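>>> Sharing a model prediction with you, sequence too.
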Amino acid sequence: MKLPFELCSITISAGTLRMQQIEMSLTYDGLIEGGPGERVNDMLVDFLTRPQPGRGGNVYEVPPARTVEGETELLPPVRCIGFFRGPCTTAHNPDWLYTHLTIGWFQQPYSTGLIHPDAVEQMRDLPWRDVATDVTWQEL
């Protein structure tokens, strides 16, 4: 169920994740010279998961689908970084406030929502309890 204070929500094996923020751009926007290829794509994936100010710590990478057209390796055309809140990762903690994770992925353009259904399917088995961070009242 979508709540009035969320952009969207997705259901994964660990429960419901509610998107709080998203950053989207064209994967190859700004590529000035030459074409994409394995080396450029590796750099783009590395940049996607590199900690950045305002991203809330580590970024979990959903491994991108890489396709080959002729001799050129391509990533999906849209790069996404989303900040999600979800279920607590530990046993019930009375001081628990929320659990969050920044997730990076590449997807096809999608006109009826923020996250393409193929990307949601790739996230379904995301190891939320192993990679998300619990935030307690003491940490604020």
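Happy to help now that I have it.
>>> From here on, just use CA atoms for contacts and neighbour counts.
Fine.
>>> nearest residue to Leu114 other than its sequence neighbours?
In space, and not counting its chain neighbours, Leu114 is closest to Cys8: 7.4 Å by CA to CA, 6 or more residues apart in numbering.
>>> what about that neighbour, how many neighbours?
18 (other CA atoms under 10 Å).
>>> What residues does it make contact with?
By CA atoms under 8 Å, 6 or more residues apart in numbering, the contact set of Cys8 is Lys2, Arg18, Met19, Leu114.
>>> Residues touching the host helix or strand of Val40, excluding its own?
Under the criterion of DSSP states H and E, Val40 resides in helix 38-49. If you take CA under 8 Å, 6+ apart as the criterion, helix 38-49 is touched by Thr27, Asn58, Val59, Tyr60, Glu61, Glu73, Leu74, Leu75, Ile81, Gly104, Trp105.
>>> want to try TSV for those, with secondary structure, neighbour count and distance to Leu97 as columns?
Below are the contacts of helix 38-49 laid out as TSV (DSSP: H, G, I helix; E, B strand; the rest coil; neighbours: other CA atoms under 10 Å; distance: CA to CA, whole Å):
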residue	secondary structure	neighbour count	distance to Leu97
Thr27	coil	20	34
Asn58	coil	16	19
Val59	strand	22	20
Tyr60	strand	21	21
Glu61	strand	19	25
Glu73	strand	16	43
Leu74	strand	20	40
Leu75	coil	24	36
Ile81	strand	21	23
Gly104	strand	24	23
Trp105	strand	26	26
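>>> Comparison target, given below:
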Amino acid sequence: MEYDPISNVTCRLQLESGWELILNQLEQSQTYAGMLEGVPDKKANDWGIDVDLRRAARREYTLGEPHLIPPRRREYQHEPGDMEQERVRRAHYPTEWERDPEWIPQVCCIGCFRSFPPVNDPEKHGSCLTVVWYQDDYALPIDPEVLRLLKQLDWDSLATDFEC
């Protein structure tokens, strides 16, 4: 992300395709804020990601479908092996309860990006896209791997044109 003199904040993103975007809005929340007890697994994470995508679709600046940058999934919370005690504790559980712990990054980010001119309709004023991603801490800065993937967005096929 770079400083944008027009907006007077660090909010400009240059895509590899040449598109110049402005981060218009950024919402962040703890990924597991609603989890009162237990350890997440693939099913719980898939459900949470779906909830976050639906929440992103309802954002004020969202037009079209939100785009997900898939989170990295891992079997440990902080470092490899830190879930071993949890596996031992669950060893006596019935087979149908068996689920391997799975963690995704701790912060969900919903970013609304816009650009001028539009992608398809020259009668419109600009184009926009809402992107959902996960990272280990609150932004800014955006996680370097996520930033790399953001710069590779196919703006021409993902963005939606809008009028002011």
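The structure has been received and is ready for your questions. Quick caveat: nothing in here was measured; it's all calculated off a predicted structure.
>>> ok, back up a step: with respect to Val135 of the first structure, which of the contacts of helix 38-49 of the first structure is nearest?
The nearest member of these to Val135 of the first structure, counting by CA to CA, is Asn58 at 14.1 Å.
>>> Provide a list of residues in contact with the closest one.
Residues counted as contacts of Asn58 of the first structure (CA under 8 Å, 6+ apart) are Thr49, Arg50, Pro51, Leu101, Thr102.
>>> Count the residues that sit near the fourth one.
Spelled out, that is Leu101 of the first structure. Counted with other CA under 10 Å, the neighbours of Leu101 of the first structure add up to 23.
>>> matching residues in the second structure for stretch 74-83 of the first structure?
Residues 103-112 of the second structure are matched to stretch 74-83 of the first structure when aligned by TM-score structural alignment.
>>> all helices in the first structure, in order from the N-terminus.
With helices called from DSSP state H, the first structure shows them at 38-49, 117-123, 128-131.
>>> Pick out the residue closest to the middle of the first structure.
Ile103 (2.5 Å; CA atoms, centre = their mean).
>>> thought it was touching Val62?
Yes. The criterion here is CA atoms under 8 Å, and Ile103 of the first structure meets it with Val62 at 7.2 Å.
>>> follow-up on the earlier one: can you redo the helices of the first structure as a markdown table with mean neighbour count and distance to Val68 of the first structure?
Shown next, in a markdown table, are the helices of the first structure (neighbours: other CA atoms under 10 Å; distance: least, CA to CA, whole Å):
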| stretch | mean neighbour count | distance to Val68 of the first structure |
| --- | --- | --- |
| helix 38-49 | 15 | 10 |
| helix 117-123 | 15 | 18 |
| helix 128-131 | 16 | 31 |
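>>> Tabulate those helices (CSV), appending distance to Arg66 of the first structure.
Supplementary listing: those in CSV, determined by distance: least, CA to CA, whole Å:
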stretch, distance to Arg66 of the first structure
helix 38-49, 9
helix 117-123, 13
helix 128-131, 24
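>>> Tell me which of those lies nearest to Ile32 of the first structure.
Checking the helices of the first structure against Ile32 of the first structure by CA to CA gives helix 38-49 as the closest, at 11.9 Å.
>>> That closest one vs the second structure - mean distance after superposition?
Its matched residues in the second structure lie on average 1.0 Å from helix 38-49 of the first structure after superposition (mean CA distance after the TM-score superposition for the first structure).
>>> In the second structure, what stretch matches that helix?
Going by TM-score structural alignment: helix 38-49 of the first structure matches residues 42-53.
>>> so how far is Met1 of the first structure from Pro87 of the first structure?
15 Å (CA to CA, to the nearest Å).
>>> neighbour-wise, which of these two wins?
A direct count of neighbours by other CA under 10 Å for Pro87 of the first structure and Met1 places Pro87 higher, at 17 against 8.
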